[in-house]
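>>> Sequence first, then the predicted structure:
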Amino acid sequence: MLAQAIFTDAPGPLVADERRHALAWAEARQLAYDWAGPLPSSNVALGEAIGRTLTSPVTAHQDLPHYASSAMDGWAVNGSGPWIVTESGRTLAVGEASVIATGGLIPSGATAVLRKESGEACGDAHLSVRHDTKPGEAAPGRHIRPAGEEASAGEVLIPAGTVLNPAHIALAAVAGHDHLPVQRKPRVAVVLTGSEVVTSGEPAPGRVRDAFGPQLDAVISQLGGAPEGQLRIGDSYEEWLSALGCAPDGPRPDVTITTGGTGKSGTDHFRDAVAALGGRLLLDGIAMRPGHPAVLAELPDGRFVIGLPGNPLAAMMALMTLGEPLFAALGSRSFQPAVQMVSGADLDPAPGSTRLIPCTLIHGLVFPASHTGPGMMRGLSWADAYMAVPPEGVAAGSPVPVLPLPWTDLQQPR
């Protein structure tokens, strides 16, 4: 495992050695994916399974349909006619018929169904084929849907690994299922930090407006996680320790995301809180700009903690780098590689760091967006994707790795 090659797996609290170099961006993404394994599946009601990944095949409990039925409104008949019409629900002898509706159970003894348009009733008790009807309307098996026509009992209807759509759900219901086993999404809690943060109105000098609270739950969902609520705290060590260590009211989250506090000043408490709780740092810093102070940790209860930097764009790039592959691994989804696209501009080198730049797609070329400083959100809000510019830079006309944003599609740029 990649993580084991980078960090020691000694038991107990572990803080990354300060002498280690920050991990390369591509290696950080791979580590976040490799460290986690799929969460166990859960049985959910049919309506809750749409869009989820099936973990066990759906089979037919019985033949589909499970009885022979009429494909038409008309009469169930025995023989070639004419017939005597009898009451419905009884066994038909040769020369007898009974009224039947579409989907109705074929009575014992019936050999065919005569369509209403093809029959001619004489009074209430006599039935014959209309003289202008095409030959074969009462031939054996005509207009009868046999049992097992769609599937036999035990046949696989939906294989494991299928992302379920509404039609799959309808098929499962027809097959007699009330619940389906699906891959559980990782439960994700958010801890928002910063005594200077305000949540409404225009901030005064020295204060900043919250850029994370309104967006993170939506981004978590788009990345394949299940948001489990947000907790807002200040900047003290005690608040950090309480926020990371407290037992939630509901199910334990699989991942906790924190904002800010990942620097190495005396007011940054992410690492100290993790160590005090007996956790370990799996990744401490990434050789990327913006977002290099990002941290990935694991607590003794098995919960992962993603520490995002405090600047909004830096935090979002860190979440794409660590959160996207981690959620994919926990949700039993494949690792998403970057797509090589042609750069429409010269991109300067940044020795030692991968630069993550929101970008737009124009006629098959990718161009860096403007307003992409670590604390800016304007460029990201209009971007189609983000590019990972290698430390040596990229010349116009050369390929550059590109990844979609959770809310965009690389195949359908604006």
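Nice, thanks for sending it over.
>>> C-alpha only now, for contacts and for neighbours.
Will do.
>>> Please enumerate the helices of the stretch 151-300 of the chain.
Applying DSSP state H, counting those that start in this stretch to the stretch 151-300 of the chain gives helices spanning 166-174, 213-222, 237-245, 270-276.
>>> Between those helices, which one is closest to His371.
In terms of Cα to Cα, the element of these nearest to His371 is helix 213-222, at 19.0 Å.
>>> isn't Met387 right up against Pro358?
Yes: counting by Cα atoms under 8 Å, Met387 touches Pro358, with 6.3 Å between them.
>>> okay, these two: which has more neighbours?
Neighbours per residue, other Cα atoms under 10 Å: of Met387 and Pro358, the larger number sits with Pro358, 30 against 25.
>>> Without its sequence neighbours, what residue ends up closest to the more buried one?
Tyr386 (4.1 Å; Cα to Cα, 6 or more residues apart in numbering).
>>> From Glu120, how far out is that neighbour?
71 Å (Cα to Cα, to the nearest Å).
>>> do Trp83 as well
Distance, Trp83 to Glu120, by Cα to Cα: 11 Å.
>>> Mutual contacts of those two, please.
127-128 (Cα atoms under 8 Å, 6 or more residues apart in numbering).
>>> May I ask you to confirm that Val197 is in contact with Asp210?
Yes: Val197 lies in contact with Asp210 (Cα under 8 Å); the separation is 5.7 Å.
>>> returning to that earlier point: pick the most deeply packed of the helices of the stretch 151-300 of the chain.
Stretch with highest mean neighbour count among the helices of the stretch 151-300 of the chain: helix 270-276 (a mean of 19; mean count of other Cα atoms under 10 Å).
>>> Comparison target, given below:
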Amino acid sequence: IRDALGPMLPPWLRALGAEVTAVRRLGDSAEALHKAVTKSRADVIVTTGGTASGPVDHVHPILRRIGAELLVDGVQVRPGHPMLLARTKEHQHLVGLPGNPLAAVSGLLTLAEPLLRTLAARPAPEPYTLPLRDEAHGHPHDTRLVPVVLRGDSAVPLHYNGPAMLRGIAAADALAVVPPGGARPGQEAELLDLPWASAGIGVCFT
């Protein structure tokens, strides 16, 4: 099994203003996850994978076991719909990211970044939009986050935008917020900047 997220998450989190104190690689073991979560003294715990409801998806059972308060339990966003946010104890939160790379980036920008910004008392960035140069295909019911590159006064959707794909993230400057049903060429789309792109932090293919 390739660790597609482990090498990238620490620099990405630092680009979002976090101080990364430890990185742990765990197998698909409920007890290992329970020990890691309950022993952690971090203000924010970030996990990858295991947020769905399969036989080796242990995040929800562990959160129930420790009496955590689920604040966000899934979202209507693709990729990344199984992401979650929980309060594990006073002054500690857990951000559960899906295991697929683009889905994890969606969770970083829409759950981890607002949480880290709020804890640090930083103001929210001003939202902005740009017209899409090309059509962006949408999900029938959910919002999609599509990697784009910025070209002048427009955003160009990238084709490599599946939840498990790293190639689109590697080339992207931002994620475009595409409403259900998609967006036509020239339509304005809100953009979520990738802080690591402007900071010169690349994507590591492992």
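Cool, the structure landed. All figures in this text were calculated on a predicted structure; none of them were measured in a lab.
>>> if we can go back for a sec, which residues touch the alignment partner in structure 2 of the residue nearest to Pro358 of structure 1?
Using TM-score structural alignment, the equivalent of Tyr386 of structure 1 in structure 2 is Leu175. Neighbouring residues of Leu175 of structure 2 by Cα under 8 Å, 6+ apart: 145-148, 191-194.
>>> Select, out of the helices of the stretch 151-300 of structure 1, the one closest to Ser343 of structure 1.
In terms of Cα to Cα, the element of those nearest to Ser343 of structure 1 is helix 213-222, at 26.6 Å.
>>> any idea which element the match of Tyr386 of structure 1 lies in?
strand 174-178 (DSSP states H and E).
>>> Next secondary structure element downstream of that strand?
strand 188-193.
>>> Which stretch of structure 2 is stretch 369-377 of structure 1 matched to in the alignment?
Stretch 369-377 of structure 1 maps onto residues 158-166 of structure 2, going by TM-score structural alignment.
>>> Quick one: end-to-end length of that stretch, please.
End-to-end distance for stretch 158-166 of structure 2, by Cα to Cα: 12 Å.
>>> Repeat that for stretch 45-59 of structure 2.
Separation of the first and last residues of stretch 45-59 of structure 2 by Cα to Cα is 12 Å.
>>> Can you check which strand is longest in structure 1?
In structure 1, taking DSSP state E as the definition, the longest strand is strand 354-362.
>>> how near is the aligned partner of Leu26 of structure 2 in structure 1 to Leu192 of structure 1?
In structure 1, the residue matched to Leu26 of structure 2 (TM-score structural alignment) is Ile233. Per Cα to Cα, Ile233 of structure 1 is found 6 Å from Leu192 of structure 1.
>>> With neighbour numbers in mind, choose between these two.
Using other Cα under 10 Å, the more surrounded residue of Ile233 of structure 1 and Leu192 is Leu192, with 22 against 16.
>>> Would you mind confirming that the more buried one is in contact with Gln215?
No: the criterion here is Cα under 8 Å, and Leu192 of structure 1 misses it with Gln215 at 11.9 Å.
>>> mind listing what Pro147 of structure 2 touches?
By Cα under 8 Å, 6+ apart, Pro147 of structure 2 lies in contact with 157-158, 161, 168-169, 172-176.
>>> Adding distance to Ile66 of structure 2, write those out as CSV.
Supplementary listing: the contacts of Pro147 of structure 2 in CSV, determined by distance: Cα to Cα, whole Å:
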residue, distance to Ile66 of structure 2
Pro157, 42
Leu158, 41
Asn161, 36
Gly168, 37
Ile169, 35
Ala172, 38
Asp173, 39
Ala174, 36
Leu175, 35
Ala176, 36
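>>> Show me the two of those that sit farthest apart.
Using Cα to Cα, the two most remote members of the contacts of Pro147 of structure 2 are Asn161 and Asp173, lying 13.2 Å apart.
>>> Comparing those two, which residue is more hemmed in?
Neighbour count, other Cα under 10 Å: between Asn161 of structure 2 and Asp173, Asp173 has more, with 23 against 20.
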